[in-house]
Each structure stands twice: as C-alpha cells, then as structure tokens.
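[1] For reference, the sequence and a predicted model appear below.
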Amino acid sequence: MLLAMKNKRGSKSAFVDELMSITNPKECVISELQTLYSTAFGSDTAIYQKLTPIKPIAIEGMAEFDYLQKQP
C-alpha cells in the first residue's frame, strides 16, 4: 500500500491532506493522476465483496508432484 494511503482508506480529505503535506513531489503525468483518482474515489466505482478464502492444498498429494520436484 502506498504510504499516502496508509490509514486513510475511504477518506478523500485525509488522502488529500497527506498529498498536500509532501514537500518534494515527484514528476507525473497529470492526466494519469486524474484517472487514478477518479477510479479510486469516483461516485460510479463498484465495491466488491471480499473473496471467499480457499482451503490450502497439499501439493505432495498431486499426481504431478514428482515433476514439480525435479530441478532443470
């Protein structure tokens, strides 16, 4: 996660305040920055449900495990 976004997720004003506190900004293409901002904070952005966690698998039990162990 970007340092500017740490503990500021979902808050436009906290994000902007953090950006305005930077005294040595990096050069960037403004149109790209505007696109990123509108993607993150636009009113039409979709909020997705968290993905369901999957169970870990034991690769040792896979039929192809012998091939995975071989070194090139």
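    Done, it's in.

[2] From here on, just use CA atoms for contacts and neighbour counts.
    OK.

[3] pull the longest helix from the chain.
    If you go by DSSP state H, the chain has its longest helix at helix 30-41.

[4] which helices and strands does that one pack with?
    Contact here means 3 or more C-alpha pairs under 8 Å, 6 or more residues apart in numbering; DSSP states H and E; on that basis helix 30-41 packs against no helix or strand.

[5] Quick check: next helix or strand after that helix?
    Per DSSP states H and E, the first helix or strand lying C-terminal to helix 30-41 is helix 65-69.

[6] Next up, a structure to set beside the first:
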Amino acid sequence: MAFGKFETTIVPSQFGETFKVNTPVVFKLNDHLETGTVTKQLKNSAVVEIDETAENHQLMVQSNGVVIVNYKHMKKI
C-alpha cells in the first residue's frame, strides 16, 4: 500500500475559466458581501482567501480565512 500526496489535474468547468488563480472576486456569504482572491481552482468551485475586514473577524476565525465558493456565486472585481 502506498501513501503520500497524489497530484491530479483538475480541469475547471466552463464557469471557472474566468476565475484563474489570483483573480480578485466578490461573493455573498451568510447574507454579507465578502471579497477575496482565488487561490485554487476546483471543478465547479474555487478556494478563496477572504479579505479581512473589521466586520468579518468572526468569519476569519471560523474559516481560517478561506472558503470554497461555487463559480456561479462569484463575480470578478
């Protein structure tokens, strides 16, 4: 049995083509608009590093500053 990190190529869906890594985005989370930067693309969503503000301190603590957001729920800034 082999253990270790497996590298697989993830091909984003057609919605993800406009959300490359380092793209600044805006999205709604818990009825609040948040901003962030795409750090990794997945098939139908992206890992987004949230921009820290005074209002989202609790979210930053709970999520360690990252969330997964569906491409359909994001817009480029």
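    Cool, got the structure. On a predicted model such as this, the values are computed, not experimentally measured, just so you know.

[7] TM-score for this pair?
    Here the TM-score for the pair of chains, by TM-score structural alignment, normalised by the length of structure 1, is 0.20; 30 aligned residues with a C-alpha RMSD of 4.1 Å.

[8] Mind listing what's buried along the longest helix of structure 1?
    Buried residues in helix 30-41 of structure 1, counting neighbours by 16 or more other C-alpha atoms under 10 Å, are absent.

[9] Longest strand in structure 2, by number of residues?
    If you go by DSSP state E, structure 2 has its longest strand at strand 32-41.

[10] Can you spell out which helices and strands pack onto it?
    Strand 32-41 of structure 2 packs on strand 24-29, strand 45-50, going by 3+ C-alpha pairs under 8 Å, 6+ apart.

[11] Rebuild the ones you listed as TSV, extending it with distance to Met60 of structure 2 and mean neighbour count.
    Listed next are these as TSV, based on distance: least, C-alpha to C-alpha, whole Å; neighbours: other C-alpha atoms under 10 Å:
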stretch	distance to Met60 of structure 2	mean neighbour count
strand 24-29	12	18
strand 45-50	8	22
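
[12] want to throw those into JSON lines with distance to Gln58 of structure 2?
    What follows is these, written out as JSON lines (distance: least, C-alpha to C-alpha, whole Å):
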{"stretch": "strand 24-29", "distance to Gln58 of structure 2": "13"}
{"stretch": "strand 45-50", "distance to Gln58 of structure 2": "12"}
